[in-house]
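Asker: predicted model follows, preceded by the sequence.
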Amino acid sequence: MSLMLQEITEQPVVLERTIREELSKVQRVGKLLRKKDIDLIVLAARGSSDNASLFGRYLLEITTGIPVSLSAPSVFTIYNSTLRLNRAVVIGVSQSGEGIDVNTVLQRAKECGAFTIGITNEPESSMTKIADETLLIHAGSEKAVAATKTYTGQMLHFYMLASALIDKKIPFERIPNFCAEALQLRSSVEQIVERYVFMENCVVVGRGLNYGNAYELALKLMETCYVVAERFSSADFFHGPLAIVERRFPVIMFAPCGVTKESNLLLLKRLRELKADCLSITNDAEVASLSSRHISMSTEIDEFLSPIPFIIPAQLFAALLAKAKGLNADAPRSLSKVTKTI
């Protein structure tokens, strides 16, 4: 078994451990932030952490009503600008805690008056020495180049933080069990993968809370399978990109039952007319019926809690597709585990 596949299977335990070890700290930080006059949240990240942050942006805006911005690190690192952040919370998200650009954003944000939080898997990293508060992912060592368990751990922290910032409790404790159930789909995913062994290009679609997952699966397909994967929301896909679709063109969709269903169905019907090859990760019967093939998730998963369990079969798909293509998912060409950019 590859390291990537092994680490995918570890996620339910990692998520449970992170809740157990970090929940009280997150609640304390949330209580502190609620006393502050915060009118902006800024998220700074790269790679998979940036995709987790894209999810965090949707979640925090939906739950707290506070505007959330994804940081452009080059504003600080290249253009050396100063921002007014005295009423902002700036959250740096990094698996290693050593991203130079992300840590620079945190340091400069503190100088600009922001309260800073770091989300990382490494308790002794540079990030922990910069941020005012650190939220740890208790994932153990992540050895595969492609992030899996740290990605979902970062997403979990956004759930816990959102819950700590609002009066309504978010039932994120259910997520580890949903993930354990999703891991049971491996044999089904393995059969589906056979259909895509020769895939060289595809589009990944997700909307709302699953938009970040579209970016994440596309990244996994690019780095482990060398598939050129574009990513869009189901709404944006109608604005030009639809023109690339032709007969049997692969489109992979995150399509939970919920408020995004209508737009997903609209796109699926159009793709069906174009005779595209549509693979849906879904727990909705109507979506499944319109898809060329589908991965069936539990109907107990509410859309609001779907992003973490829904990424599990997507991670399995990428890891198993790499194996089917004869590629080593643990050693993608030209890549290393820790990437330091400015």
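Answerer: Okay, I see it. Numbering: from 1, shown residues only.

Asker: C-alpha only now, for contacts and for neighbours.
Answerer: Noted.

Asker: number of residues surrounding residue 58?
Answerer: Residues near residue 58, counting by other CA atoms under 10 Å, number 17.

Asker: quick check: buried residues in the helix or strand hosting it?
Answerer: Under the criterion of DSSP states H and E, residue 58 resides in helix 47-64. The neighbour-count check on helix 47-64 (16 or more other CA atoms under 10 Å) flags 47-61, 63 as buried.

Asker: alright, now check it against this:
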Amino acid sequence: MPEGAALTQMAREIAEQPAAIAQTLDTLLPQRSEITALARGRRRLLLIARGSSDNAATYGRYLAEVHAGMAGALAAPSVATLYAAKLDLSDTVTIAVSQSGATAEIVETLAWAKECGAATVAVTNVAGSPLALGADVALVTQAGPELAVPATKTYTTQVAALAVAVDALAPVPGRLDAEFAAVAAEAEQMLLPDDALDAMVDRLAGTEEVLASGRGLAFGTMLEVALKLEETCLRPVRGLSYADLKHGPIAIVDASLVTLLVAGPSGPTLPGLVDLAATVRAAGSPVLGIGGDASFRAACDLAMPGPALSELLAPLALVIPGQLLVERLARRLGLDPDAPRGLKKVTQTD
């Protein structure tokens, strides 16, 4: 679809996110007490997901450890579906995340976790789906139907649902409530035109090599933006924690590569990303930034601000500038962002 054509379905669904996030939070926050009761006496969190849902789960893992003080991990579904390993999960809450709630691998892995003794929670956009029916508690996001293949509003509502679930696991649930109330308005701000957007599209349209980096609570957001560039714009992207990047891969950085950095608004990982921006710029790579603070954006060649939320909840809206970037870039490249090559809405794996 050429740039300037009628609004794409992906663009429409990006614009629906503030309302979808608000409705999801309104619906799910009253369910915190169910999760708190379900989790009583359990000390670990295991998250099950694939694709964009896995990027949302990455955020959930960081939030669980930083905000709730609960050890978290991402499951390897093949341990259940292929190896049929028997684990003791009696001290574990397991959250499975799936937009459709119909991906057989995720449904089977949640059932396996329950057989191993875990308390189970489903995060899905479809009430009555196999995943929702198989869980002890179902958190049904309120994104409504999503017609474009790339996940946008289903992703951000999953992130919102995980924030609710993790807050329910915290020693004192409810401490994020004032900020939960501000998320939808901040998501709306992310939809406003930004002067840097077109220039960032120009930089990405002129390269075949993209490196993405981030760390901490915003790491899942960076992975999601990188995935969207790959699946929607057919751009191979290497997404790495900046800590991993410094252990060797930084040698690939040069003037032929564009670096995309995604940062939360504050926190202990932000100074490292500012330093990384200077390092890759010194190697000749143009640096594009999303989020961060004024010093981070000044360290980038081009940057768009993120939401005015804390580091804990910024990921509920931080991805939106990246989504806008991807949708605009796909059209610039003559691609259809609504139906990327070779992809379907529900992906089945073994």
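Answerer: That came through fine. All of these numbers come straight from a predicted model, not from anything done at the bench.

Asker: which part of the second structure matches the helix holding residue 58 of the first structure?
Answerer: Taken onto the second structure by TM-score structural alignment, helix 47-64 of the first structure occupies residues 51-68 there.

Asker: which residues in the stretch 1-150 of the first structure form helices?
Answerer: Under the criterion DSSP state H, counting those that start in this stretch, helices of the stretch 1-150 of the first structure are mapped to 3-9, 11-35, 47-64, 74-77, 100-111, 126-130, 149-165.

Asker: just put those in a markdown table and tack on distance to residue 136 of the first structure.
Answerer: Output for those, formatted as a markdown table (distance: least, CA to CA, whole Å):
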| stretch | distance to residue 136 of the first structure |
| --- | --- |
| helix 3-9 | 17 |
| helix 11-35 | 7 |
| helix 47-64 | 14 |
| helix 74-77 | 25 |
| helix 100-111 | 16 |
| helix 126-130 | 9 |
| helix 149-165 | 9 |
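
Asker: and of those, who's closest to residue 230 of the first structure?
Answerer: Among those, helix 47-64 comes nearest to residue 230 of the first structure, with 13.8 Å by CA to CA.

Asker: sorry, back to before: contacting residues around the match of helix 47-64 of the first structure?
Answerer: Here stretch 51-68 of the second structure makes contact (CA atoms under 8 Å, 6 or more residues apart in numbering) with 45, 47-49, 70-74, 97-99, 151, 155, 158-159, 162-163, 166-167, 169-171, 216-221, 223-224, 227, 312, 315.

Asker: before we move on, back to that, tilt between the helix holding residue 58 of the first structure and helix 149-165?
Answerer: The directions of helix 47-64 of the first structure and helix 149-165 differ by 20 degrees, with axes from the mean of the first three to the mean of the last three CA atoms, to 10 degrees as the criterion.

Asker: residue most distant from the centroid, the first structure?
Answerer: Distance from the C-alpha centroid of the first structure peaks at residue 273, with 30.3 Å (CA atoms, centre = their mean).

Asker: what's the match for that one in the second structure?
Answerer: So, by TM-score structural alignment, residue 273 of the first structure is matched to residue 282.

Asker: its match and residue 156 of the second structure: what is the separation?
Answerer: Using CA to CA, to the nearest Å, one gets 34 Å for the distance from residue 282 of the second structure to residue 156 of the second structure.

Asker: before we move on, what about residue 135 of the second structure?
Answerer: 21 Å.

Asker: quick one: which of the two has more around it?
Answerer: Neighbour tally, residue 135 of the second structure and residue 156, criterion other CA under 10 Å: the higher count belongs to residue 156, 30 against 21.

Asker: nearest spatial neighbour of the more buried one, skipping sequence neighbours?
Answerer: residue 316 (5.8 Å; CA to CA, 6 or more residues apart in numbering).

Asker: and what of residue 138 of the first structure?
Answerer: Counting by CA to CA, 6+ apart, the residue nearest residue 138 of the first structure is residue 18, at 5.2 Å.

Asker: give me every residue that touches the aligned partner of that neighbour in the second structure.
Answerer: Under the alignment by TM-score structural alignment, residue 18 of the first structure pairs with residue 24 in the second structure. Shown in contact with residue 24 of the second structure (CA under 8 Å, 6+ apart): 140-143, 157, 160-161.

Asker: next, count neighbours for the aligned partner of residue 96 of the second structure in the first structure.
Answerer: In the first structure, residue 96 of the second structure lines up with residue 92, judged by TM-score structural alignment. The number of residues packed near residue 92 of the first structure is 30, by other CA under 10 Å.

Asker: thanks a lot, catch you later.
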